[in-house]
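K.L.:
structural data only, the sequence is not supplied:
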């Protein structure tokens, strides 16, 4: 029996070392060498202070900034640890809402988001990503349609000419990867940082 058990134990230890230690360390080293900024979260600093990462969405609430898409992330309810409450862009709990098209909660949330966008004057025609959350709840990008629809409200809140703000958005539109992968998109954090730099 020991002759059958010994190879099994050796294999467990060998594969634990290879897949649990060597492989992760090798991938980490390759990532640090090849993609240092991305491997470290792509953090953006302003005046020596980290303001965010273009890889993870943030909750911009001021009318002076472009807004990201809604976030469906949740966190523990401070009043009752057994329950959860909506906590937008909670990176510690990345997940979609898992609500289906017949869910009353989803329909109510989308309708409320549409009404809020119209009330704030940020949009004329509703872009899908203006009222629906991403699968992770942390999407840092929005569609060019949604970004351009927010131009009048952001320009008015900052006292800027709409043409200048629209041109800024257009310079921050990222095209599809290799021209075919993904969709055209605008990174909200990078756009808002550039917006702050406008005079």
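P.N.:
Here it is on my side, so go on. From a predicted model like this one, the values you see are computed outputs, not experimental measurements.

K.L.:
CA atoms for contacts and neighbours, from now on please.
P.N.:
Noted.

K.L.:
which elements pack onto the longest strand along the chain?
P.N.:
In the chain, taking DSSP state E as the definition, the longest strand is strand 80-86. Helices and strands touching strand 80-86, as assessed by 3 or more CA pairs under 8 Å, 6 or more residues apart in numbering; DSSP states H and E, comprise strand 74-77.

K.L.:
give me the residues contacting the strand it packs on.
P.N.:
Contact with strand 74-77 is made by 82-88, 90, 93, as judged by CA atoms under 8 Å, 6 or more residues apart in numbering.

K.L.:
buried ones in that strand, by neighbour count?
P.N.:
Neighbour counts over strand 74-77 (16 or more other CA atoms under 10 Å) mark 74-75 as buried.

K.L.:
cool, and stretch 40-51?
P.N.:
Applying a neighbour-count criterion of 16+ other CA under 10 Å, one finds 43-44 buried in stretch 40-51.

K.L.:
what's next to it, contact-wise?
P.N.:
Applying CA under 8 Å, 6+ apart, the contact partners of stretch 40-51 are 32, 37, 52-55.

K.L.:
run the last query once more with 10 Å
P.N.:
Contact with stretch 40-51 is made by 31-32, 35-37, 52-56, 58, 189-190, 193, as judged by CA atoms under 10 Å, 6 or more residues apart in numbering.

K.L.:
check the offset of that stretch from the chain's centre.
P.N.:
Averaging C-alpha positions (CA atoms, centre = their mean, to the nearest Å) puts stretch 40-51 16 Å from its chain's average.

K.L.:
before we move on, what about stretch 10-25?
P.N.:
Using CA atoms, centre = their mean, the offset of stretch 10-25 from its chain centre is 33 Å.

K.L.:
put this next to the first one:
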């Protein structure tokens, strides 16, 4: 049977563990993040010259104007709009490969890309699992050069050089594929 002493020890251990895991550890992580990796700890936010937040390097945005590189399509439309609100919701459609709605969405994306003379690639046709992927493949960026160059009246070679500079390698040198962050690329494009 439990004695008062055993019960007292259990309460003290629970309290000490609570202090360690709910107060001390989160505080240390917060302090470390703010001191050593504050850009990442605060959401990798990109600001304009006036200090206004224009986006995050971690979350995709919808670009559909011809003078910008287009992002991956998003089922949740990057959580912007009347249905999603500005909620930050992420997720996939969960439509099966045989679902007619999925096939219809894919065919619509392919048709749109072909109408503007962009060779359809997987990441410009299919949505990502989270619906918030900020990157496209190097090939997808290169396939958009002529459209962007024409819309901005720029030399395609100048835009190709911009893409080359914007390429981000594999995570830790081994995970994933090299890609281009669309927001960063479009910001650099506006600087030209």
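P.N.:
Received, thanks. The structure presented is a predicted model; accordingly, all values stated were derived computationally and were not measured.

K.L.:
TM-score them against each other, please.
P.N.:
Overlay of the two chains. TM-score (TM-score structural alignment, normalised by the length of structure 2): 0.86; 188 aligned residues with a CA RMSD of 2.3 Å.

K.L.:
for the residue nearest in space to the middle of structure 1, helix, strand, or coil?
P.N.:
For structure 1, the residue nearest the mean C-alpha position is residue 139 (2.3 Å; CA atoms, centre = their mean). The three-state label given to residue 139 of structure 1 by DSSP: H, G, I helix; E, B strand; the rest coil is coil.

K.L.:
that one reaches residue 71, doesn't it?
P.N.:
Yes. Under the criterion of CA atoms under 10 Å, residue 139 of structure 1 makes contact with residue 71 at 8.0 Å.

K.L.:
how about the aligned residue in structure 2 for the residue nearest to the centre of structure 1: what's its closest non-neighbour residue?
P.N.:
The equivalent of residue 139 of structure 1 in structure 2 is residue 133 (alignment by TM-score structural alignment). Leaving aside its chain neighbours, residue 133 of structure 2 sits nearest to residue 60 (5.1 Å; criterion: CA to CA, 6 or more residues apart in numbering).

K.L.:
would you say that neighbour is within a strand?
P.N.:
No. Counting by three-state DSSP, residue 60 of structure 2 is not part of a strand but coil.

K.L.:
about what we covered before: which parts of the helix or strand following the longest strand of structure 1 are buried?
P.N.:
Using DSSP states H and E, the helix or strand that follows strand 80-86 of structure 1 towards the C-terminus is helix 104-120. Under the neighbour-count criterion of 16+ other CA under 10 Å, helix 104-120 of structure 1 has 106, 109-110, 113-114, 117 buried.

K.L.:
can you give me the buried ones in the next helix or strand after helix 104-120 of structure 1?
P.N.:
Per DSSP H and E, the first helix or strand lying C-terminal to helix 104-120 of structure 1 is helix 128-131. Buried residues in helix 128-131 of structure 1, counted by 16+ other CA under 10 Å: 129-131.

K.L.:
now helix 128-131 of structure 1 on structure 2. Mean distance?
P.N.:
Compared with structure 2 after fitting, helix 128-131 of structure 1 has a mean deviation of 0.7 Å; criterion: mean CA distance after the TM-score superposition for structure 1.

K.L.:
elements contacting that helix?
P.N.:
Helix 128-131 of structure 1 sits against helix 104-120, strand 141-142, helix 144-158, with contacts defined as 3 or more CA pairs under 10 Å, 6 or more residues apart in numbering; DSSP states H and E.

K.L.:
and the last one, how far from structure 2 on average?
P.N.:
Mean deviation of helix 144-158 of structure 1 relative to structure 2 after superposition (mean CA distance after the TM-score superposition for structure 1): 0.8 Å.

K.L.:
on that earlier part again, can I get the buried residues of helix 128-131 of structure 1 in CSV with distance to residue 26 of structure 1?
P.N.:
What follows is the buried residues of helix 128-131 of structure 1, written out as CSV (distance: CA to CA, whole Å):
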residue, distance to residue 26 of structure 1
129, 37
130, 40
131, 41
